[in-house]
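Colleague: Generate a structure from the sequence data that follows.
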Amino acid sequence: MPYHLNLEAVLEMPCPLICIAGSTASGKSALAFQIAQQYNGVIINADSQQMYQGLPLLTAQPSLKERKEVSHTLYDCVPNEAPGRHVMEWIDDVVILVHRCHTSGYLPIVVGGTGFYLYALEEGLSPFPAVKRMTPSELLEHSTDQSLYERLIQVDPVSAKRIPKEDKQRILRALCVYSSTQAPLSYWQEMPKIKFLSHCFWHKIYMHGEKSVIQHRIQTRFKQACFQGLCDEISKFSLTPASPLSRSIGIKSLKSWQNDERSWQDAKTSFLTETWHYAKRQRTWFKRYFTADHIITLE
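Modeller: Predicted coordinates for the structure are as follows:
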């Protein structure tokens, strides 16, 4: 950093939109900050964890100093309470923010590592009706001898083949859809998608780094977060199984150290390993689904 990007041609297009993607610790936020400073931009968060309140250091949210210098939106704005926000709620907010940017002369910069959010924003989503959130006990009220996955096989075999039986969150979502609409999730997914920002001129940037580079950056960021008070932040945070941030990468490793269940070195190693595995999954997803106009290779 800094990167020498010339986006003048992009700004000349109608309704320009910058989209920055990459794995955790790839430098997305720093690049977005640089572009926002140079081109009068507003940074819009596309990370499913950074929207929640409670763990700004663990989720690597922009600092207060950075937020004062450049406009950041959809960060640290949602209480960490179950059941969390759905992607459609996030899209509704982004569409409004992008429109405001264009009407006010600002450049919208969508940045994050939650690939599905970015994909849904660009490619659209199937038109789902309102879905009531339900608990496992409510869903299995008349089928107490079944597991959630067995129930899903019964009512929506197509989705059951797509969703791993270990993915409780997606299974629960699919069953809620069926219970609320009396139609399987797969039925709604096959309907034509509604696009949200097709009128925008998208310029997509991907931050790429080799394994050793990303691992080194993960280690560096972890050290910096510890220096800034990560352990104190974790100690004040109460794990609640159903809350969104209780599923954050690495939090259980650090909590187990604070509870004297493992050594610091063991907790640190576990944290870094878990974070790298998450980055690796992100890299695989972006390689498959994210077509970049510009690739920045980290050194």
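
Colleague: Please count neighbours and contacts with C-alpha atoms only from this point.
Modeller: Noted.

Colleague: Contact partners for A292?
Modeller: For A292, the contact set (CA atoms under 8 Å, 6 or more residues apart in numbering) comprises H203, K204, I205, Y206.

Colleague: err, H203, not the other one
Modeller: V10, P16, L17, I18, C19, A292, D293, H294.

Colleague: For ChimeraX, what selects the buried ones among these?
Modeller: Selection command for ChimeraX covering only the buried members of the contacts of H203, criterion 16 or more other CA atoms under 10 Å:
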select :16,17,18,19,292
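
Colleague: Include secondary structure and distance to F33 when you put the contacts of A292 into a markdown table, please.
Modeller: Shown next, in a markdown table, are the contacts of A292 (DSSP: H, G, I helix; E, B strand; the rest coil; distance: CA to CA, whole Å):
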| residue | secondary structure | distance to F33 |
| --- | --- | --- |
| H203 | strand | 16 |
| K204 | strand | 16 |
| I205 | strand | 14 |
| Y206 | strand | 15 |
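
Colleague: Can you say which of the residues you listed are buried?
Modeller: H203, K204, I205, Y206.

Colleague: mind putting those residues in CSV, distance to M134 included?
Modeller: Shown next, in CSV, are the buried ones among the contacts of A292 (distance: CA to CA, whole Å):
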residue, distance to M134
H203, 39
K204, 37
I205, 38
Y206, 37
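
Colleague: And for the strand or helix carrying P108, what's in contact with it?
Modeller: Following DSSP states H and E, one finds P108 within strand 107-112. Under the criterion CA under 8 Å, 6+ apart, residues 11, 16-22, 28-29, 32, 36, 39-47, 97-98, 101-102, 118 lie in contact with strand 107-112.

Colleague: again, only this time at 7 Å
Modeller: Strand 107-112 is contacted by residues 16-21, 28-29, 32, 39-47, 98, 101 when judged by CA atoms under 7 Å, 6 or more residues apart in numbering.

Colleague: Now list the buried members of those residues.
Modeller: Applying 16+ other CA under 10 Å to those flags 16-21, 28-29, 32, 41-47, 98, 101 as buried.

Colleague: Enumerate every residue touching the residue nearest to G22 when sequence neighbours are not counted.
Modeller: What sits nearest to G22 in space, not counting adjacent residues and going by CA to CA, 6 or more residues apart in numbering, is M207, at 4.9 Å. Each residue near M207 by CA under 7 Å, 6+ apart is listed here: A21, G22, S26, K28, I295, I296, T297.

Colleague: For the comparison step, fold the sequence that follows:
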Amino acid sequence: MLMPLSVRPQPMAKTLFYSLLILKVRVIPALWHSILNKNKLLPPSEKLISVVAGPTASGKSAFALKLAKDKKGCVINADAMQLYKELPLLTAQPSQEEQADIPHSLYGILDAGERINAARWCILAKQEIKRCFELGLHPILTGGTGFYLKALIEGLSPIPDTSDEMRRNSLAKARELGSEKFHQEISKFDPELTERINLNDTQRLAHGWAVYQETGKPLSEWQKLPKTPPPAEWKFDIFLILPEREKLYERIEKRFDLMLENNVMEEVTNLSRRIDKNEVERDASIIIAHGFRALRGYLKGEKTFEDARHIGIKDTRHYAKRQFTWFRHQINDDLDNIKSVEIVSP
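Modeller: Take a look at the predicted model:
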């Protein structure tokens, strides 16, 4: 059948007309197919993130630096204590030379009086990961605060934040009652929480107390709510740095002695003065940095130097042992967003 003359293509436009007609016939069905099956035809491209985790003094930083050089990467801190400015030596933060050589972020960003938790760290870490991708760099998360890493990879339940006043009140309550009694009080309204949190973990117990006081709902109940996962295209390659125990303990002792040789007492003295002037609360998060309380005790004349050194090393070893166990059992490699888990024994 002939087209009306008014719509029939003229000779000069004939080729273009039929090309467009053919294109329309081919593309329109394909377009609808794409719309109806967009998740299958247009999957989000994977964005790979490396995670270097393990106990303190295991060699995470050195491994992360090598990885960053090999992959043109940026290193993002996942250690709660290394977020603080005040104790860079005692918390074994990367040196200024290392940070100048490879892009680093989230090191020394908080004042000693500030508080941090997994939810806030996740917000900061996600911002840094996105920034790395925008700059064409490979994000490398490294640190020993396993709960932070687990929260980022698996997602967090929507636990409400508590007010500064309530946080202060809960810590004051912990001091008033003492560790054991405070633990017992919380077990009355949140036994699930106290079953899994050690009675000496004042910060986490105080958080449980504060959440219950402000919401009337136990923290363990909030934690059962569905988690908000990271972006679907983010995939994680995990490197667990797990040296032999005895080798790790030797490294802890050598590193602590090296810190003492490198004037770690100067930064301990400066923070100690701020605490004495009430510029920093006596139960601030930074206080639990391993070795600080023992060395502060030496400054106060409460311990000999050798006792302070021994306690600092012992406390760090105990912490490393707990970290070792945690990383062995808490990394769930069945998750869809974990591409691989590799155990490295330096």
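
Colleague: Give me the TM-score for these two chains.
Modeller: Remark: TM-score between the superposed chains equals 0.86 [TM-score structural alignment, normalised by the length of the first structure]; 280 aligned residues with a CA RMSD of 2.2 Å.

Colleague: before we move on, back to that, let's have the contacts of H203 of the first structure in JSON lines, adding distance to K195 of the first structure and secondary structure.
Modeller: What follows is the contacts of H203 of the first structure, written out as JSON lines (distance: CA to CA, whole Å; DSSP: H, G, I helix; E, B strand; the rest coil):
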{"residue": "V10", "distance to K195 of the first structure": "21", "secondary structure": "helix"}
{"residue": "P16", "distance to K195 of the first structure": "16", "secondary structure": "strand"}
{"residue": "L17", "distance to K195 of the first structure": "15", "secondary structure": "strand"}
{"residue": "I18", "distance to K195 of the first structure": "17", "secondary structure": "strand"}
{"residue": "C19", "distance to K195 of the first structure": "16", "secondary structure": "strand"}
{"residue": "A292", "distance to K195 of the first structure": "19", "secondary structure": "coil"}
{"residue": "D293", "distance to K195 of the first structure": "20", "secondary structure": "coil"}
{"residue": "H294", "distance to K195 of the first structure": "23", "secondary structure": "strand"}
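
Colleague: Using CSV, lay out the contacts of H203 of the first structure together with distance to H86 of the first structure.
Modeller: Below are these laid out as CSV (distance: CA to CA, whole Å):
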residue, distance to H86 of the first structure
V10, 31
P16, 26
L17, 23
I18, 23
C19, 20
A292, 26
D293, 28
H294, 29
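
Colleague: Name the nearest of the contacts of H203 of the first structure relative to R85 of the first structure.
Modeller: Of all these, R85 of the first structure sits closest to C19, with 21.2 Å by CA to CA.

Colleague: Now for the alignment partner in the second structure of the closest one: which residues touch it?
Modeller: Matched by TM-score structural alignment, C19 of the first structure corresponds to V51 in the second structure. Counting by CA under 7 Å, 6+ apart, V51 of the second structure touches I140, L141, T142, F236, D237, I238, F239.

Colleague: what do you get for I35 of the first structure?
Modeller: By CA under 7 Å, 6+ apart, the neighbours of I35 of the first structure are G41.

Colleague: Tell me the secondary structure at it.
Modeller: Assigned by DSSP: H, G, I helix; E, B strand; the rest coil, the conformation of I35 of the first structure is helix.

Colleague: Just the element for the equivalent of V98 of the first structure over in the second structure, please.
Modeller: Here V98 of the first structure is matched to I129 in the second structure, going by TM-score structural alignment. For I129 of the second structure, the host element (DSSP H and E) is helix 118-134.

Colleague: Show me what that helix is in contact with.
Modeller: Helix 118-134 of the second structure has contacts (CA under 7 Å, 6+ apart) with C74, H138, P139, Y148, A151, L152.

Colleague: May I see the buried residues of the strand holding P108 of the first structure?
Modeller: Residues of strand 107-112 of the first structure classed as buried under the neighbour-count rule (16+ other CA under 10 Å) are L107, P108, I109, V110, V111, G112.

Colleague: and that strand, which stretch of the second structure?
Modeller: With TM-score structural alignment applied, strand 107-112 of the first structure matches the range 138-143 in the second structure.

Colleague: what about that stretch, how far off from the first structure?
Modeller: With mean CA distance after the TM-score superposition for the first structure, stretch 138-143 of the second structure departs from the first structure by a mean of 0.2 Å once superposed.

Colleague: quick revisit: which of the contacts of M207 of the first structure are retained in the second structure?
Modeller: Contacts conserved in the second structure for the contacts of M207 of the first structure, using both residues aligned by TM-score structural alignment, their matches' CA atoms under 7 Å: A21, G22, S26, K28, I295, I296, T297.

Colleague: The helix holding I129 of the second structure vs the first structure - mean distance after superposition?
Modeller: Mean deviation for helix 118-134 of the second structure: 1.2 Å (mean CA distance after the TM-score superposition for the first structure).

Colleague: what's the angle from that helix to strand 138-143?
Modeller: 150 degrees (axes from the mean of the first three to the mean of the last three CA atoms, to 10 degrees).

Colleague: one step back: may I see the contacts of helix 118-134 of the second structure organised as TSV, with distance to K247 of the second structure added?
Modeller: TSV is the format used below for those (distance: CA to CA, whole Å):
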residue	distance to K247 of the second structure
C74	28
H138	31
P139	29
Y148	26
A151	29
L152	30
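
Colleague: of all the residues you listed, which comes closest to I28 of the second structure?
Modeller: H138 (38.5 Å).

Colleague: Do you have the strands of the stretch 51-200 of the first structure handy? List them.
Modeller: Counting by DSSP state E, counting those that start in this stretch, the stretch 51-200 of the first structure has strands at residues 72-73, 107-112.

Colleague: mind listing which of the kept ones among the contacts of M207 of the first structure are in strands?
Modeller: Counting by DSSP state E, the part of these found in strands is A21, G22, I295, I296, T297.

Colleague: Per the alignment, name the residue of the second structure opposite Y75 of the first structure.
Modeller: By TM-score structural alignment, Y75 of the first structure lines up with Y107.

Colleague: Share the number of residues neighbouring the nearest residue to that match once chain neighbours are set aside, please.
Modeller: In space, and not counting its chain neighbours, Y107 of the second structure is closest to L83: 4.9 Å by CA to CA, 6+ apart. Here the count is done by other CA atoms under 10 Å, and L83 of the second structure has 24 residues near it.

Colleague: what do you get for E176 of the second structure?
Modeller: Count around E176 of the second structure with other CA under 10 Å applied: 11.

Colleague: measure the closest residue to S147 of the first structure other than its chain neighbours to L125 of the first structure for me?
Modeller: Spatial nearest neighbour of S147 of the first structure, excluding adjacent residues (CA to CA, 6+ apart): L140 at 7.9 Å. L140 of the first structure is 28 Å from L125 of the first structure, where distance means CA to CA, to the nearest Å.

Colleague: are any of the contacts of M207 of the first structure buried, and which?
Modeller: Buried, going by 16+ other CA under 10 Å: A21, G22, S26, K28, out of the contacts of M207 of the first structure.

Colleague: Perfect, I'm done here.
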